[in-house]
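J.: this one's structure only:
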């Protein structure tokens, strides 16, 4: 019985590790596009690698890689698509924050595993965790702005 339990636990660990890796692979195209610009400096009003990005400009840049259109500002982006509960986030969903005390003032792209990519005014394009106290305390909403077909392209790498 002891050997059976050890085998069962071992199988569960192997299967769960495989599921985690498969989940990470599913996000490869989105993560690849994001990773290519991580470290790009912050620039208010910026929409390109050469000039830098503000938060909404970064989102526009990434979404443009998948031929997806959004409004220019984070406040306008927060009014598109449909609301998504934090527990139901999928890669490609947009997450919004109140960092100024005056409504939505920051945005990022959820990339899975509790992480989102964004252009931070202090550190440029980076990946952060929604659970970090700064973002957790300032989280406002999330929106799903892409179709199932666009989602499939984004996470599988098909164009």
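T.: Sure, I can see it. Small disclaimer: the values here were computed from a predicted structure and weren't measured. Residues are numbered from 1 along each chain as shown.
J.: Only C-alpha atoms from now on, for both contacts and neighbour counts.
T.: Fine.
J.: and the longest helix for the protein?
T.: The longest helix of the chain (DSSP state H) is helix 2-26.
J.: how far is that helix from where the chain is centred?
T.: 26 Å (C-alpha atoms, centre = their mean, to the nearest Å).
J.: Residues contacting that helix, please?
T.: Identification of contacts with helix 2-26 by C-alpha atoms under 8 Å, 6 or more residues apart in numbering yields 155, 156.
J.: Tell me the buried residues in that helix?
T.: residue 26 (16 or more other C-alpha atoms under 10 Å).
J.: and the next helix or strand after it with helix 2-26, angle?
T.: Next helix or strand after helix 2-26 toward the C-terminus (DSSP states H and E): helix 28-35. Orientation of helix 28-35 against helix 2-26 (axes from the mean of the first three to the mean of the last three C-alpha atoms, to 10 degrees) gives an angle of 60 degrees.
J.: one more structure, for comparison:
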């Protein structure tokens, strides 16, 4: 009986620890995104003067010393595929907005939301469930190591 109780207790601890990390607030990531929300869209832009979608990703990930390819199509080829229901802060989400394959990308920040540089709104936060993005969603990739992920979600 003791073994069963200890096993159940151990499972509960493991489950609660993994649930906490899956839903952890992305404090630093969100802080970096908030600093540039409203920055205008600029095709080919990679700075606070203006971003395109992949340039925005490069800018944010540079804050965490992470290197990625330049375009959304090439960014979608790195890392590990992630199912939509397993997304965590820092994962990249990709969309087909022009009918030719991956043409738009953003950074998942949690709570069904992602940050991106929209050609119509500049840097903004949208929901994956918005009909526009839901219907154009292609894939997601995990490009952030566990160590970098912990830096992104820390409060320090």
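T.: Nice, thanks for sending it over. The structure displayed is predicted, hence computed values, not measured ones.
J.: quick one: TM-score?
T.: TM-score for the superposed chains, counting by TM-score structural alignment, normalised by the length of structure 2: 0.84, backed by 136 aligned residues with a C-alpha RMSD of 1.5 Å.
J.: which residue numbers in structure 2 go with stretch 132-144 of structure 1?
T.: Counting by TM-score structural alignment, stretch 132-144 of structure 1 pairs with residues 130-142 of structure 2.
J.: List the contacts of the matching stretch.
T.: 76, 78-84, 87, 90-97, 102, 127-128.
J.: What residues sit buried inside it?
T.: 133, 136, 137, 138, 139, 140, 141, 142.
J.: coming back round to it: of the contacts of stretch 130-142 of structure 2, buried ones?
T.: In the contacts of stretch 130-142 of structure 2, burial by neighbour count holds for 76, 79, 81-82, 87, 90-97, 102, 127-128, counting by 16+ other C-alpha under 10 Å.
J.: contacting residues for the corresponding residue of structure 1 for residue 113 of structure 2?
T.: Residue 113 of structure 2 maps onto residue 115 in structure 1 when the alignment is built from TM-score structural alignment. Contacts for residue 115 of structure 1 (C-alpha under 8 Å, 6+ apart) come out as 127, 128, 129, 130.
J.: quick one: the helix or strand containing the second one to structure 2 mean distance?
T.: Meaning residue 128 of structure 1. Element membership for residue 128 of structure 1, per DSSP H and E: strand 124-129. Its aligned residues in structure 2 lie a mean 0.1 Å from strand 124-129 of structure 1 after superposition (mean C-alpha distance after the TM-score superposition for structure 1).
J.: Quick check: the aligned residue for residue 103 of structure 2 in structure 1?
T.: Aligning on TM-score structural alignment places residue 103 of structure 2 opposite residue 105 in structure 1.
J.: quick one: contacts for that match?
T.: 74, 75, 96, 97, 98, 99.
J.: and with 10 Å instead?
T.: 55, 56, 73, 74, 75, 78, 96, 97, 98, 99, 138, 140 (C-alpha atoms under 10 Å, 6 or more residues apart in numbering).
J.: about what we covered before: what's the strand holding residue 128 of structure 1 packed up against?
T.: Strand 124-129 of structure 1 is packed against helix 28-35, strand 52-53, helix 55-64, strand 106-112, strand 115-120, helix 133-138, with contacts defined by 3 or more C-alpha pairs under 10 Å, 6 or more residues apart in numbering; DSSP states H and E.
J.: And those: which comes nearest residue 157 of structure 1?
T.: helix 28-35 (4.6 Å; C-alpha to C-alpha).
J.: and the closest one, which residues are buried?
T.: 28, 29, 30, 31, 33, 34.
J.: Next, the mean deviation of that helix compared to structure 2.
T.: Helix 28-35 of structure 1 sits 0.4 Å off on average (mean C-alpha distance after the TM-score superposition for structure 1).
J.: Give me the distance from that helix to the chain's centre.
T.: Counting by C-alpha atoms, centre = their mean, helix 28-35 of structure 1 comes out at 10 Å from the chain centroid.
J.: Since that was my last question, I'll sign off now.
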